[in-house]
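*Asks:* Sequence plus the predicted model coming up.
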Amino acid sequence: MTATPAAARAGADACPGALQTHPAADGALARVRVPGGLLTAAKLRALAAAARALGDGALELTSRGNVQLRGLAPEAEADLGDRLAATGLLPSATHERVRNVLASALTGRTGGHLDARPWVRGLDAALCGDPALAALPGRYLATLDDGRGDVTGLGGDVGLLALSPETVALTLAGADSGLRATPDRAVALALAATRAFLDERGAQGGTAWRLAELNEGPTRVAARLDLTAAGGLRRAEVPADGLPRAGVPGPVGSAVQDDGRVALVGVVPLGRLSADQADLLARVTAEVQLTPWRSVVVPDLAEDAVDDVAVALHRTGVVFDAESPWTRVTACAGRPGCAKSLADVRADAARAVATGALPAGGARQHWAGCARRCGRPRGEVVDVVATGTGYLIGEA
């Protein structure tokens, strides 16, 4: 995808947050950042309660592992902010839109070179603790990859990729910067790169939404980083080749954790999780992880509890079959939530799945209500775009 030049960004980034909502056809839309997709049961219950009391009764999972609430009344922002702050979901009112942090699915439980969860906590705290970083655009994204290669290819402005248990690479706009750190110094390197991105953005006019939009962005940001061999920071003699591309799709099903317990990974069709489903999840585990593939990791299950949990969630519509077409279908909000949409794409996509009538031979596809293709995932995806009289399949 060709990057948009910074000069083409005529307006400020209006990416919604929990306090700065977006007016949609079905009411205001709030986006709650969930760094690393990690949600305790208490936080999940709080989001479910907010969806019932203030929104349309559901949570939408986004491609950045965040949560959206739809159908909010215009005066609901203050109440939502109070609810989120009370449960730790809003640690900074000034920085809440820039807390976009993806982490490897199942990290710290199975796979990967290391546990990326400490990186999530460290980077989020550092972002919120620096007043200057409140000026980051709301589309800033950090990817924290434990080495399994699942989130590095998802378009992060700044990323960490564990190359081994001892060596971490810094990625900039998805490319290897050639800069390296030890795991304990990796967050400091990512934070320095984030500040360098903000500085370079300012030097180039301050309108770019993403690092890739800057003129020679990765090169110039890397050049701003003053590194020495001290403190575990260094430059690689040869940058890594063939960095991981966007995973298609993420993990689905069950995985035995390193501690012998089991994690379930279930796809939430079209990313719409009802408040009742969220409450059920909060009852069966102490923490869940939301993934960029609009699925949810239910970890730390005793072996004798796995079947009961899987059946209970499956009855509500959560999908654990890796061959299910729901692992390959996404959609924008469509009608009635979006005034620009030319069709109820979610209903049409669901009908196509139910009847076995998916276009393009059931290939990975994104249904969109208009040519903007909102919510389109990265990677190879067939576009199914509403025209008002039908759908265009695979048209650019």
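*Replies:* Looks like it arrived, so ask away.

*Asks:* From now on I want contacts and neighbour counts done on CA atoms only, so please keep to that.
*Replies:* Will do.

*Asks:* how about the nearest residue to Pro218, chain neighbours excluded?
*Replies:* Excluding the flanking residues, the one nearest Pro218 by C-alpha to C-alpha, 6 or more residues apart in numbering is Leu172, at 5.4 Å.

*Asks:* what does stretch 373-389 contact?
*Replies:* 62-63, 154-155, 245-248, 330-332, 341-343, 345, 360, 363-371, 391-396 (C-alpha atoms under 8 Å, 6 or more residues apart in numbering).

*Asks:* second one coming, line it up with the first:
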Amino acid sequence: MPPTPDPAATGAAVPGRGVPDRARADVCPGALRLHAADDGFLARVRLPGGELTDPQALALAEAAEVLGDGALETTSRGNVQLRGLGSGCAGELAERLRAVGLLPSDTHERVRNIVASPLAGLSGQGAAGVRDWVRELDARLCASDWAAALSGKFLFALDDGRGDVAALDADVTLIAGSAVGGPHGGPHGGPGGAPGGGALLRLGREAYGRPVEPGREVAAVLDAARAFLDALRDTGRRAWHLREVPGLLPAGTVALPDFAGEAPALGALPGALSVGLRFGRADAAQWRALVAASAGGLRLTPWRGVVLPGAPAPHLADLAGAGFRTEAGSAWERATACTGLPGCAKSLADVRADAARALETGPGGLPVHWSGCERRCGHPAGRWVDVLATGQGYRVTVNGTADASAPVDVRNEQMAGAVAAARRTTK
């Protein structure tokens, strides 16, 4: 078996191991800072709250066709990527994005990492005002000179009280209050809550939140991010995430429950349609099918799905015909993979092709993620099945928040059975 790289040398975060001090700024790609991959240049366009209008979605599809490989990828933060870009297209891409409002700030475009509950305001559960918070946070973030110093990996999460994006372990999480039971009075209710059912602020992976004064929700989120940067400057530390320097900021006082972290169900939902993308990738024709089915806009989810607010239920059949996942229960549920070969030179395998074969049949279970190298780009949070390419096959491990199962090395033809067994793990 070929040697694997030392994670500390790559700056990679490996489950169960500490994150090293950062000796350099992050090189996370953006819409202006393109990444040179084996299949061409890559651009990542930040979409606060995953929101796109129909014209914006069509503009992205056209840019992918004209400038890239003809497809778009969604990310685990509800952003979108264009791949296969030519070396001289950066200026044209930027102009296309500016024309439809997808590049409001050249200096802050990489720090607009904001995820939000995709169903906020649609199902009668959770706080409807979360979408207003998204727009306010984005505007104030872009208007704050200090915010440009945040890492392109720093993540904000705005949860409407159902506990979905609160499970993503963002750097700063705002959890909306509820009329019943504090901030978790929705379908995944739990203990805790701010006095009077107000919002709570969670820093990193802390088990405690801090109450937020009503009307200061977005200000509290920004204050926490700025305090993080101030503390790094005062201590001389360099970090991308709050979790890398535990104890840097005062802890919260309100105990938080375990968050559900559930993606929206697929199919026709109250007030919306919900579909899934295989490995988060869809070609331009599929994006146009989304627009044709929409009622004016769409929301990309951190689980590489799409929610279409207000879309008529009969359009679900059209989306299924276009190749989107519209029914729950298949092995594709909660299955993700990194880019792999041929797009990434670091990868030891064509992981998406191998993963697709392993997912042809069988039930789902725990989240599963295929990785082509030790960096494990895009892996989920919480408990998940880690399928790591070794050059001779794959190593399958059940990773948890505190422990991991013994790894099992398998050849490609054995992988489907090993992964299915790992996904059924309950301990």
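*Replies:* Thanks, I have it. None of the values given here were measured: they were computed from a predicted structure.

*Asks:* Tell me which residue of the second structure lines up with the residue nearest to Pro218 of the first structure.
*Replies:* Under the alignment (TM-score structural alignment), Leu172 of the first structure maps onto Leu203 of the second structure.

*Asks:* Quick check, that match in contact with Gly209.
*Replies:* Yes - look at Leu203 of the second structure against Gly209 with C-alpha atoms under 8 Å: they come within range, at 7.4 Å.

*Asks:* so what sits against both of these two?
*Replies:* The contact sets of Leu203 of the second structure and Gly209 overlap at Ala251 (C-alpha under 8 Å, 6+ apart).

*Asks:* So between the two, which is more surrounded?
*Replies:* In this view Leu203 of the second structure and Gly209 are compared by other C-alpha atoms under 10 Å, and Leu203 has more residues nearby, 27 against 23.

*Asks:* Which among the contacts of stretch 373-389 of the first structure count as buried?
*Replies:* Among those, those classed as buried by 16 or more other C-alpha atoms under 10 Å are 62-63, 154-155, 245-248, 330-332, 341-343, 345, 364-371, 391, 393.

*Asks:* Relative to Glu333 of the second structure, how far out is Trp303 of the second structure?
*Replies:* Distance, Trp303 of the second structure to Glu333 of the second structure, using C-alpha to C-alpha, to the nearest Å: 10 Å.

*Asks:* any idea which element the counterpart of Ala51 of the first structure in the second structure lies in?
*Replies:* By TM-score structural alignment, Ala51 of the first structure lines up with Ala64 in the second structure. Assigned by DSSP states H and E, Ala64 of the second structure falls within helix 54-67.

*Asks:* helices and strands around the next helix or strand after that helix, which ones?
*Replies:* Counting by DSSP H and E, the next helix or strand C-terminal to helix 54-67 of the second structure is strand 71-74. With contacts taken as 3 or more C-alpha pairs under 8 Å, 6 or more residues apart in numbering; DSSP states H and E, strand 71-74 of the second structure sits against helix 54-67, strand 80-85, strand 281-283.

*Asks:* which one of the ones you listed is the most hemmed in?
*Replies:* strand 80-85 (a mean of 24; mean count of other C-alpha atoms under 10 Å).

*Asks:* The helix or strand following it aligns to what range in the first structure?
*Replies:* Once the chain leaves strand 80-85 of the second structure, the next helix or strand it forms, by DSSP H and E, is helix 90-99. Taken onto the first structure by TM-score structural alignment, helix 90-99 of the second structure occupies residues 77-86 there.

*Asks:* Same check on stretch 377-390 of the second structure?
*Replies:* Against the first structure, stretch 377-390 of the second structure falls on residues 374-387 (TM-score structural alignment).

*Asks:* Buried residues, the matching stretch. List them.
*Replies:* 376-377, 381-386.

*Asks:* So what does Leu34 of the second structure match up with in the first structure?
*Replies:* Taking TM-score structural alignment as the criterion, the aligned counterpart of Leu34 of the second structure in the first structure is Thr21.

*Asks:* give me every residue that touches that match.
*Replies:* Contacts of Thr21 of the first structure (C-alpha under 8 Å, 6+ apart): 28-31, 77.

*Asks:* Tabulate those residues in CSV, adding columns for neighbour count.
*Replies:* Shown next, in CSV, are these (neighbours: other C-alpha atoms under 10 Å):
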residue, neighbour count
Ala28, 22
Leu29, 26
Ala30, 25
Arg31, 24
Glu77, 20
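
*Asks:* Check the residues you listed and tell me the two furthest apart.
*Replies:* Within the contacts of Thr21 of the first structure, Arg31 and Glu77 form the most distant pair, 11.1 Å apart (C-alpha to C-alpha).

*Asks:* Give the intersection of the neighbour lists for those two.
*Replies:* With C-alpha under 8 Å, 6+ apart as the test, Arg31 of the first structure and Glu77 both reach 18, 21.

*Asks:* quick one on the thing from earlier: of all the helices and strands packed on strand 71-74 of the second structure, which one comes closest to Trp146 of the second structure?
*Replies:* Nearest to Trp146 of the second structure, of all these, is strand 80-85, at 25.2 Å by C-alpha to C-alpha.

*Asks:* how big's the offset between that closest one and the first structure?
*Replies:* Here the mean offset of strand 80-85 of the second structure against the first structure after fitting is 0.6 Å, by mean C-alpha distance after the TM-score superposition for the first structure.

*Asks:* circling back: could you measure the match of Ala51 of the first structure against Glu92 of the second structure, distance?
*Replies:* For Ala64 of the second structure, the distance to Glu92 of the second structure (C-alpha to C-alpha) stands at 12 Å.

*Asks:* anything in contact with each of the two?
*Replies:* Common neighbours of Ala64 of the second structure and Glu92, using C-alpha under 8 Å, 6+ apart, do not exist here.

*Asks:* And the longest helix along the second structure, how far out from the chain middle?
*Replies:* In terms of residue count, the longest helix belonging to the second structure (DSSP state H) is helix 217-235. Relative to its chain's centre, helix 217-235 of the second structure lies at 22 Å (C-alpha atoms, centre = their mean, to the nearest Å).

*Asks:* corresponding residues in the first structure for that helix?
*Replies:* Aligned using TM-score structural alignment, helix 217-235 of the second structure spans residues 186-204 in the first structure.

*Asks:* And the contacts of the matching stretch?
*Replies:* Stretch 186-204 of the first structure has contacts (C-alpha under 8 Å, 6+ apart) with 6, 119, 122-123, 126-127, 133, 135-136, 158-160, 168, 170, 181, 207-208, 211, 214-215, 217, 220-222, 224-225, 233.
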